[in-house]
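# I would like to see how this sequence folds:
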Amino acid sequence: MSTHCLITGLDVVAPNGLGAPAYWEATVAGESGLRPFTRFDAARYPVKVGGEVTGFRPEDRVPARLLPQSDPVTWFALAATQGALDDAGMDVGTFDPYDVGVVTSLAFGGFEFGQRELQKSWSQGPQAVSAYQSFAWFYAVNTGQISIRHGLRGHGSVLVSEQAGGLDALGHARRLLRNETLRVAVAGAMEAPLCPWGLAGQIASGLLSTESDPARAYLPFDRAAGGHVPGEGGAMFVLERADAAFERAYGAITGYAASFDPPPGSSRPGALSRAISGALDDAGLAPERIGVVLADAGGRPDLDAAEAGAIAEVFGHRGVPVAAPKALTGRLYAGGAALDVACALLIMRHGVIPAVPYEPDLPSAYNLDLVTGHPRPAHVEHALVIARGHGGFNAALIVSTVKGGQR
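Purely as a prediction, here's the structure:
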C-alpha cells in the first residue's frame, strides 16, 4: 500500500446536491438534477435541458474580493477546495508551502465571465472589458486561484482532456506524491459551461440531446439514447502519501492508466479497454476483484456500444455491476469524472450501488449488468471509474478501501 496515495478529504458541487452528504442522498434516492435551463432563455437553442447547480451562494463561500474577478467555475472550485480541506481536517498553513500543490482539470474555462466581457467589447468597446478577462477564462485559472488563496507554492498544473481530465488530474497528483515531489495535493475538476456561449460550443459537437423532457433527455445505455445532457459542477479532493493518514482516508488511488483512440475512420480498434487493463495492472488486481464500474455513459448508441464492448472485453459478459450516476447530473465534462470518483468512494463507504433513474431498454448485445430499479447492496473493496474525452481521450482509475480507515 505504500506505493499508493490516500484520499483524505472531498467536497462536491453537483446539480443534485451541494456537498457530499446531499449529493449521495440524492443519488441513492434517484433524485435528478436535470431540468430546463433557468439562467437564460434557451428557446432558440435545440438543447433545452441541463444539469444546473442550484442553491449555491458564492457570497457565502468565496471571498468578496474574488467574486468580480472570477467565473462561477472558479467559485465552485474554491468552495469545494475549502470543503475538502475541512473534511480532511487539514491546515495547509502547517506545511512548508512548497510541499503542497494543486492539480486541476478544466475543459471549457470561464465561459460565463468571458461571454459577459465579450458583450461589453461589442457594445461598449474594448476599454470596457475587465482586466480580469486575461485569466478568468483560462484553463489553468482554478489551479492558480486555489494556490493563491491557500498560499500553496508546490507543483501546480492543469490537464485538458475533456471528460477524461478529472481522472487525469488525480492520476497526475498521485504521481507527484509517489515520487515525493509533494506531501499533499489538492486535486480534482470543476466545470460551469451553461451559458449561451458555452452551450453553442457544445451544440456544435453534435453529441447533445435535444429531448425536452428531463426524464428522457439523457438515457445512457438505453436503446433510445439520443445524446447527453450538459451539466456543471464536479469534485475536489485532498490527497496524501500513504504513510501519513490511514485513519482519515476514504480510500486509496491504487490504479490509473490512460490511452488514446485512433483517428476517426481508422481500421484500428478503440483503446478504452487498454486503459482499463492498464489501471488493473497498475493496481495489481484481477478483473474479478472490481466490485463496481462507474461508466463514462456517453448516452449515444455508438458511444454506449463501444463502452459496453470494452467492459465486456475485460470483465466478460455481465461480469461486473455497472453504475451510471451521471444520468442524474448530466455530463460535467472534466468535473464529471471527478464527481464519479467521489461517488465511487461513497459506494465503498456505504455499501450500496446507486441505480439509474429509469428502467432502460438495454440492447442485449451490450451484455451489461447495469444497476437498475433500486440501489443494489454490495460490499465493494475496489471500484473502477471510466472516462472518455471527446477527441479520443480515455482514462481509467481505481479506488480501493484501506485497512484501518475510519471513514
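
# only C-alpha atoms from now on, for both contacts and neighbour counts.
Fine.

# what separates the one helix or strand V341 maps to from the chain centre, distance-wise?
In this assignment (DSSP states H and E), V341 forms part of helix 334-350. On the basis of CA atoms, centre = their mean, to the nearest Å, helix 334-350 sits 8 Å off its chain's mean C-alpha point.

# packing partners for the helix or strand just after that helix?
Next along the chain after helix 334-350, taking DSSP H and E as the criterion, comes strand 352-353. Applying 3 or more CA pairs under 8 Å, 6 or more residues apart in numbering; DSSP states H and E, we find strand 352-353 packed against strand 376-377.

# second chain to compare with the first, below:
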Amino acid sequence: MTPRARPAHPPRPARPDRTGPPRALVTGIGVVAPNGLGTPAFWDALLHGRSGIGPLTRFDATAYPVRIAGEITDFTDEEHIPSRLLPSTDRSTRLALAAAQEALHDAGAEAAPHTSANRAGVMTASSAGGAEYGQRGLAALWSKGAAHVSAYQSFASFHAAAPAQISIQHRLHGPGSAVISEQAGGIDALARARRRIRDGAPLMVTGGVDSTLCPWGWAAHLADGRLSRTGDPAQAYRPFAATADGHTVGEGGALLVLEDTRTAARRGATGYGVVAGCASTFDGPHRPRLREAAELALAQARLTPAQVDVVFADGAARRSDDLAESRALCALFGPHGVPVTVPKTMTGRLGAGGAALDVAAALLTLAAKVVPPTTGTTHTADDCPLDLVTTPRELPRLRVALVLARGRGGFNSAAVLQTPTTD
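Below is the predicted model of the structure:
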C-alpha cells in the first residue's frame, strides 16, 4: 500500500492512566543518530527512508578496506556541551549528554527536585567506553611519554563516564550503572532501569550511546570480520537478503526517561509507551537462545505472540545469523506471521546504542501507527520467510511492539512495548 504523507515531527504521546498498578512509562526520548540529530529529525528520516550511512570523515580511512559508516555529521560539540567539560569527555559521552538533555526536556523533567533527585538515577549501556579518548591517550603515551597523557584519562575513557556525567549535570543522585553487553546493552540497561522504577525510583534515564569511529575502534571492527565489504552505502547493510555480507557500523543511540505511571500521571506527564516486559539470555554451545529471550519478555508482559503487532529485529546481515533469527521469529509467529523491520539499516549498527535506538523507533511507531522501513533489502532470502517491511506501513491497530537485540559473544535481549492505554 502507498502510505499517506506523514508529519515531520513525532506524534504527541498519550496521557497515562492514573489507576492500576505502577508500570514503567517512557515519558521522554532523546536521539543522536547518523540520519537525524534529535527525535523529530530522526523520525522524519526513518519515514522517508533517508540513510545516514556514507563515507567516513572523522579520520582518514583511505588505507582501510571498509571506508563507510553511519557518522553523525551535524553535531558540533561546543553547541551542546559546556566548555568546561570538553577537555574531560569523549565523543560518546558528549553525544550521551545531548541525548539526555533532549529526553529530559521532552519529558518535562529538566528540573530534578520534583522527581526526588536522590532516588532518580541513570543506567546506560556502552560497548566501548570512550574509545577515541583512549586512543589519544595511548598515542600520547607512546609518542611523547606518560607526562603527556591527560589527567582525565583515568575516567574519560571508562564505560561509566556517560552515566556519571549525566548524573552530575542533572543532579540525579539515585541508582547508577553502566551495562556492557554490546548490541544488546541498550535493552539490558532499560531492563535494569525498569526494575529500579518498580523498586520505587521515581525517574530513570536509560538507554545506550556508542561512538567507535576512530582508527583504534575501526581496527577492532575490521578484526571482527563482520563488516560488509560492499562499498555502496545504500547496499552495504542488507539483513535477511540472500546476498547479505555483513553490516555497517554507526555511532550514536538514544536515551529515554522512564517513570512510574502513577508518578507521571501526578505531574501531568504524557507517555510514548509502557515497557511491559524485558528479558535476556545467553547462547549455549550450538544453541541460540534469542527465541527464549522473546518468550520470556512476552511472558513477563503477560502477552502471547499473537498479540504482537510488529517486531524490530536485530538484523545482523550475516547469513548464518539471519537464518537463526528468522527461525526464531518463524517459530514464534509462523512464516510471514508478523511485520518485521530493521530501521538500523539507515544508521548502521551502533553498538550499545543500537537496541536503544530501536526501542525509541518502536515507541514512535506505537504513537504514529506506522512502521518505518528496512532499506537495502528488497527481497528476503528463501530461507528467511519473513514479512519484512520495506516501505512505510500503516497499522491503525498497532499496540504492541517486540524489540530484539543480539550482542557479540552470545548476548540476547528482548523488550516488549505497549501503548500507554493497553491493559
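
# which part of structure 2 lines up with the helix holding V341 of structure 1?
Using TM-score structural alignment, helix 334-350 of structure 1 corresponds to residues 352-368 of structure 2.

# same deal with stretch 37-49 of structure 1?
The aligned range for stretch 37-49 of structure 1 is 56-68, by TM-score structural alignment.

# show the end-to-end separation of the matching stretch, please.
Terminal residues of stretch 56-68 of structure 2 lie 5 Å apart, using CA to CA, to the nearest Å.

# run the chain-centre distance for it.
For stretch 56-68 of structure 2, the distance to the chain centre is 24 Å (CA atoms, centre = their mean).

# mind listing what's buried in it?
By neighbour count on 16 or more other CA atoms under 10 Å, the buried set for stretch 56-68 of structure 2 is 56, 61, 66-68.

# residues contacting I311 of structure 1?
With contact set as CA atoms under 8 Å, 6 or more residues apart in numbering, I311 of structure 1 has these partners: S273.

# the helix or strand that contains it vs structure 2, mean deviation?
Using DSSP H and E, I311 of structure 1 sits in helix 301-315. Helix 301-315 of structure 1, aligned to structure 2 and superposed, deviates on average by 0.7 Å (mean CA distance after the TM-score superposition for structure 1).

# so that helix matches what in structure 2?
Under the criterion TM-score structural alignment, helix 301-315 of structure 1 matches residues 319-333.

# and if you look at stretch 101-120 of structure 1?
Against structure 2, stretch 101-120 of structure 1 falls on residues 121-140 (TM-score structural alignment).

# how long is the matching stretch end to end?
35 Å.

# cool, stretch 372-384 of structure 1 as well?
So stretch 372-384 of structure 1: terminal residues 18 Å apart, CA to CA.

# and the contacts of that stretch?
Residues contacting stretch 372-384 of structure 1 (CA under 8 Å, 6+ apart): 28, 289-294, 344-345, 347-348, 351-360, 396-401.

# buried among the residues you listed? Make that a ChimeraX selection.
Remark: buried members of the contacts of stretch 372-384 of structure 1, expressed as a ChimeraX selection using 16+ other CA under 10 Å:
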select :28,290,291,292,293,294,344,345,347,348,352,353,354,355,356,357,358,360,396,397,398,399,400,401
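
# which ones among the contacts of stretch 372-384 of structure 1 lie within strands?
If you go by DSSP state E, those have 292-294, 352-353, 396-400 in strands.

# any chance of those residues in TSV, with distance to A187 of structure 1 too?
Listed next are those as TSV, based on distance: CA to CA, whole Å:
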residue	distance to A187 of structure 1
V292	23
V293	22
L294	19
V352	26
I353	25
A396	16
L397	14
I398	16
V399	15
S400	18
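
# how far apart are the helix or strand hosting I253 of structure 1 and its match in structure 2?
Assessed by DSSP H and E, I253 of structure 1 sits inside strand 251-260. Per the superposition on structure 2, strand 251-260 of structure 1 and its aligned residues are separated by 0.5 Å on average (mean CA distance after the TM-score superposition for structure 1).

# the helix or strand just after that strand corresponds to what range in structure 2?
For strand 251-260 of structure 1, the succeeding helix or strand toward the C-terminus, using DSSP H and E, is helix 272-283. Aligned using TM-score structural alignment, helix 272-283 of structure 1 spans residues 290-301 in structure 2.

# map Q101 of structure 2 onto structure 1.
Match for Q101 of structure 2 (TM-score structural alignment): Q82.

# distance between the host helix or strand of its match and the chain's centre?
Per DSSP H and E: Q82 of structure 1 is located in helix 72-88. Distance of helix 72-88 of structure 1 from the chain centroid (CA atoms, centre = their mean) equals 14 Å.

# what does that helix contact?
8-13, 58, 61-62, 67, 91, 109-110, 112-113, 141-142, 145-146, 186, 189-192, 233, 235-238, 248.

# show me where the stretch 101-250 of structure 2 has its strands.
121-125, 176-179, 203-210 (DSSP state E, counting those that start in this stretch).

# burial of the residue opposite T143 of structure 1 in structure 2 once aligned, as a residue count?
Alignment note (TM-score structural alignment): T143 of structure 1 maps to P163 of structure 2. Neighbour count of P163 of structure 2, defined by other CA atoms under 10 Å: 27.

# same question, G271 of structure 2
29.

# try A286 of structure 1
A286 of structure 1: 12 neighbours (other CA under 10 Å).

# how about the contacts made by the residue nearest to it when sequence neighbours are not counted?
In space, and not counting its chain neighbours, A286 of structure 1 is closest to L280: 6.7 Å by CA to CA, 6 or more residues apart in numbering. Residues in contact with L280 of structure 1 (CA under 8 Å, 6+ apart) are 255-256, 286-287, 398.

# now, which of these sits nearest L152 of structure 1?
Y256 (25.5 Å; CA to CA).
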